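Student: Following is a predicted model, sequence given first.
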Amino acid sequence: MLNDPKNDPKSWEAYFKDILRRFYGPSNMKDIPDSYGGDFGIECYSFSGHVFQCYLPEQISDKEKLTKLQKDKIRKDIQKFTVKNVKKFAQLFEGMQISRWILATPEYYDSDMAMYCSEKSGKVRKLGLSYVSPDFQILLQTESDYRTEVRALQRDSYQLLLNFSHVEEDMAADWISQNLSFLKKIDLKLPKIVDPDKIDQMKSFLVQKYLGYQNLLDHLRVEWPDIHVTINALINNRRSYLEARFLTDCSKQPGAVIQAEIQQLKDDISSEIPTLKKTDLELIKYGVIADWLIRCPLDF
């Protein structure tokens, strides 16, 4: 399993090619390995006439620098596509016409690139190359153009990147002050599992994780409903075991019981959803602990 596909150019290329294989189908895609004539200017193409060049800029935070880098990349690779490698492309695309040349990149600013791509596309069409379609266009695409394929890949093969609001310590403190009655159960339980001098610190920590955990669940409910259902089922199953152990097994300390059940929950989730980030899994772990301490009516 790969981690963040935006870590390096080769990871980005492999990731986007996986997206395209899902979109077009493996039998409708042709890879162009680096060994094919050296720097060929494209990395793959579809038999429907779309060629792709994958590009991961060194930085994407500065709008002007990003746009300049992308324009330079398009200029250089279109030069290869229309001048430097004409004979090779004429042979490679014999009987085909390419209607789209696509730069696959993580992010771009459409308003700055649209005119540039349109102008470049017109110049390419005027060259009258045998493998260029009369409706040829240069485009930029990101993973957001293939949402279905990306969701499937993240679910099955790549690290699941969840975009939800995290909770800072001061936000947790404000929430505690506004929800004192809601936190009565945790106030009763914490002294039995935490040293007295650490109760306030642990309470703040758990509430912070609890709120972040709720945000994560809300995000999953909307964007990844199948994963939300799976995680909820695993949590509810483990919570029932936890409550049953406190009713039937008095031989172990509460902290040890909670730790054992939460470790089992982590193992269960990792087995069912191996692409979940470790940080998100840790948030779920502490969120479940906090949720149980806050809501469960059982005392120990």
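Tutor: Sure thing, it's come through. Residues are numbered from 1 along each chain as shown.

Student: okay, CA-based contacts and neighbour counts for the rest of this
Tutor: OK.

Student: Is residue 235 in a helix, a strand, or coil?
Tutor: helix (DSSP: H, G, I helix; E, B strand; the rest coil).

Student: Please identify the helix or strand for the closest residue to it other than its chain neighbours.
Tutor: Distances taken as C-alpha to C-alpha, 6 or more residues apart in numbering put residue 265 closest to residue 235, at 6.8 Å, once the chain neighbours are dropped. Residue 265 belongs to helix 254-272 when elements are defined using DSSP states H and E.

Student: swap in residue 52?
Tutor: Going by DSSP H and E, residue 52 is part of strand 50-54.

Student: Distance from the next helix or strand after that strand to the middle of the chain?
Tutor: As assigned by DSSP H and E, the chain's next helix or strand after strand 50-54 is helix 63-79. Relative to its chain's centre, helix 63-79 lies at 25 Å (C-alpha atoms, centre = their mean, to the nearest Å).

Student: For helix 63-79, name the packing helices and strands.
Tutor: Packing partners of helix 63-79 (3 or more C-alpha pairs under 8 Å, 6 or more residues apart in numbering; DSSP states H and E): helix 110-126.

Student: Mind giving me the packing neighbours of the following helix or strand past the helix it packs on?
Tutor: Sequence-wise, the next helix or strand downstream of helix 110-126 (DSSP H and E) is strand 132-141. Based on contacts counted as 3+ C-alpha pairs under 8 Å, 6+ apart, the elements that strand 132-141 packs against are strand 98-104, helix 110-126.

Student: Now strand 132-141: buried residues?
Tutor: 132, 133, 136, 137, 138, 139, 140, 141 (16 or more other C-alpha atoms under 10 Å).

Student: Which neighbouring elements make contact with the helix or strand just after it?
Tutor: As assigned by DSSP H and E, the chain's next helix or strand after strand 132-141 is helix 147-156. Judged by 3+ C-alpha pairs under 8 Å, 6+ apart, helix 147-156 is in contact with helix 9-24.

Student: can you state the direction angle for the helix it packs on and strand 50-54?
Tutor: Helix 9-24 and strand 50-54 meet at an angle of 160 degrees, taking axes from the mean of the first three to the mean of the last three C-alpha atoms, to 10 degrees as the criterion.

Student: Now residue 268. Nearest residue, chain neighbours left out?
Tutor: Nearest non-adjacent residue to residue 268 (C-alpha to C-alpha, 6+ apart): residue 234, at 7.0 Å.

Student: want to compare, so here's the second one:
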Amino acid sequence: MGGDFGIWDGGEWEGHVLHLLQAEHGAHNVQKVPAKHLGDSGLDFICLYKRLVYQCYAVQEPIDVASRADKQKTKITTDIGKFCDPSGGAAAILKNEKIKRWILAVPLHDSKAVVEHAATKAAEVRAKKLPYVDDDFQIIIQDQETFDADTWNYRMLLRKRIRPVVPEPTDNDVAAISDGDQTLAVNLRTKMVKRVPDPSELEDVVDDLLRVFLHSENTKDALRFMAPDAYEDVVRLISERLRRLRLGSRRLVGDPLDAEIDSLKTAILSAVPNLDPGTADTIALGAVSDWLMRCPLRLD
């Protein structure tokens, strides 16, 4: 993991750390302390069963090592002051606990000067004999190297979310594809008539399916330019699924559309986990619409 720690703003880093802590300690063992109302009292997250508190901090990068260290030391001094305030929020929240570690979570920790400063401040805290502080209280600094590598890499992958922005098809776009190949709309009516027997409602459904198909195709085109590898994975999955449908049973049972859409969306997100779920949903919807138009599948 070394090297690529990234550039973070404070809110994004705090959210990232929350997910890392939930993965490490369990979601039910991590308490967030919101700062919006009355401040955060020198702590962002509490893990009571291990008697740990976390404070998140991301400096504005790029910055040199010495300047980063100075900012991190200042952060420790400021927030430990809040933590030790007997009239502050930390004292009220932690009054029945004995906190063993106050942890500064940062994207990059690369100076022993910060460790030395943390040790000095920890000794000052222990000397105060605060009722919510353990006799073995320490201040430590954690960065990406401290967290589980698989969890970190997964969260970083999600951070690079692929989300192409594609406008909805217009009425003219839908009319063009319907008029250009009238068999597509005919196939949709034939497949959907038992599901939607009302003629006027059926036409609305056919229009929606054509619209979804166009939106899906446009989304895949955008994905091809934005993330070619992801595009190839998605197209391969759709082709494989269609091949199985053609070679296997031509009859879909149960609630076929919902099941097929959900199954395809799950497969797409499994292959491309950083693809935006809404994008995966659009592509899956469009693929199933395409199959209904072009393949000899029955819905009964």
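Tutor: Received it, and whenever you're ready, just let me know what you need. Everything quoted here is computed from the prediction, not taken from an experiment.

Student: hmm, back to that, looking at the helices and strands packed on strand 132-141 of the first structure, which is closest to residue 230 of the first structure?
Tutor: Closest of these to residue 230 of the first structure is strand 98-104, at 32.5 Å (criterion: C-alpha to C-alpha).

Student: State the span of the second structure onto which the closest one is aligned.
Tutor: The aligned range for strand 98-104 of the first structure in the second structure is 99-105, by TM-score structural alignment.

Student: mean deviation of that stretch from the first structure?
Tutor: Compared with the first structure after fitting, stretch 99-105 of the second structure deviates on average by 0.8 Å (mean C-alpha distance after the TM-score superposition for the first structure).

Student: Tell me how far that stretch lies from the chain's centre.
Tutor: 26 Å.

Student: Show me what the strand holding residue 52 of the first structure is packed up against.
Tutor: helix 9-24, strand 44-46, strand 98-104.

Student: for it, which positions count as buried?
Tutor: Within strand 50-54 of the first structure, the residues that qualify as buried are 50, 51, 52, 53, 54, counting by 16+ other C-alpha under 10 Å.

Student: In CSV, list the residues you listed along with distance to residue 14 of the first structure.
Tutor: Listed next are the buried residues of strand 50-54 of the first structure as CSV, based on distance: C-alpha to C-alpha, whole Å:
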residue, distance to residue 14 of the first structure
50, 17
51, 15
52, 12
53, 12
54, 9
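
Student: what residue of the second structure matches up with residue 80 of the first structure?
Tutor: Using TM-score structural alignment, residue 80 of the first structure sits opposite residue 82 in the second structure.

Student: what number of residues lie near its match?
Tutor: Neighbours of residue 82 of the second structure under the rule other C-alpha atoms under 10 Å: 20.

Student: Check residue 275 of the first structure too.
Tutor: Residues lying near residue 275 of the first structure (other C-alpha under 10 Å) number 21.

Student: quick one, what contacts it?
Tutor: For residue 275 of the first structure, the contacting residues are 1, 154, 155, 156, 157, 158, 159, 160, by C-alpha atoms under 8 Å, 6 or more residues apart in numbering.

Student: Let me see the ranges of the helices in the stretch 151-300 of the first structure.
Tutor: Assignment of helices within the stretch 151-300 of the first structure using DSSP state H, counting those that start in this stretch yields the ranges 169-178, 184-193, 199-223, 225-248, 254-272, 278-295.

Student: Compare these and give me the one nearest residue 16 of the first structure.
Tutor: Going by C-alpha to C-alpha, the one of the helices of the stretch 151-300 of the first structure nearest residue 16 of the first structure is helix 199-223, 20.8 Å.

Student: mind listing what's buried in the closest one?
Tutor: Result for helix 199-223 of the first structure [16+ other C-alpha under 10 Å]: buried residues 199, 203-220.

Student: Between helix 169-178 and that helix, find me the angle.
Tutor: When the same axes, to 10 degrees is applied, the directions of helix 199-223 of the first structure and helix 169-178 differ by 100 degrees.

Student: Residue 43 is in contact with residue 54 of the first structure, correct?
Tutor: Yes. Contact criterion C-alpha atoms under 8 Å: residue 54 of the first structure and residue 43 qualify, at 7.0 Å.

Student: So what touches stretch 284-300 of the first structure?
Tutor: Stretch 284-300 of the first structure is contacted from outside by 182-186, 189, 192, 206-207, 209-214, 235, 239, 243, 246, 254, 258, 262, 265-266, using C-alpha under 8 Å, 6+ apart.

Student: one step back: the residue nearest to residue 235 of the first structure contacts residue 238, doesn't it?
Tutor: Yes. Judged on C-alpha under 8 Å, residue 265 of the first structure makes contact with residue 238 at a distance of 6.3 Å.

Student: Please say which of these two ends up with more neighbours.
Tutor: Per other C-alpha under 10 Å, whichever of residue 265 of the first structure and residue 238 has more neighbours is residue 265, with 23 against 18.

Student: Which position in the second structure pairs with that one?
Tutor: Counting by TM-score structural alignment, residue 265 of the first structure has no partner.

Student: For residue 265 of the first structure, give its distance to residue 237 of the first structure.
Tutor: In this view, residue 265 of the first structure and residue 237 of the first structure are 9 Å apart by C-alpha to C-alpha, to the nearest Å.

Student: same question, residue 256 of the first structure
Tutor: 19 Å.

Student: again, but for residue 126 of the first structure
Tutor: 65 Å.

Student: which residues touch the residue nearest to residue 235 of the first structure?
Tutor: Taking C-alpha under 8 Å, 6+ apart, we find residue 265 of the first structure in contact with 234, 235, 238, 285.

Student: Residue 30 of the second structure too?
Tutor: By C-alpha under 8 Å, 6+ apart, the neighbours of residue 30 of the second structure are 21, 22, 45, 46, 47, 48.

Student: Who are the contact partners of the fourth one?
Tutor: Remark: with contacts taken as C-alpha under 8 Å, 6+ apart, residue 46 of the second structure is in contact with 30, 31, 32, 33, 52, 53, 54.
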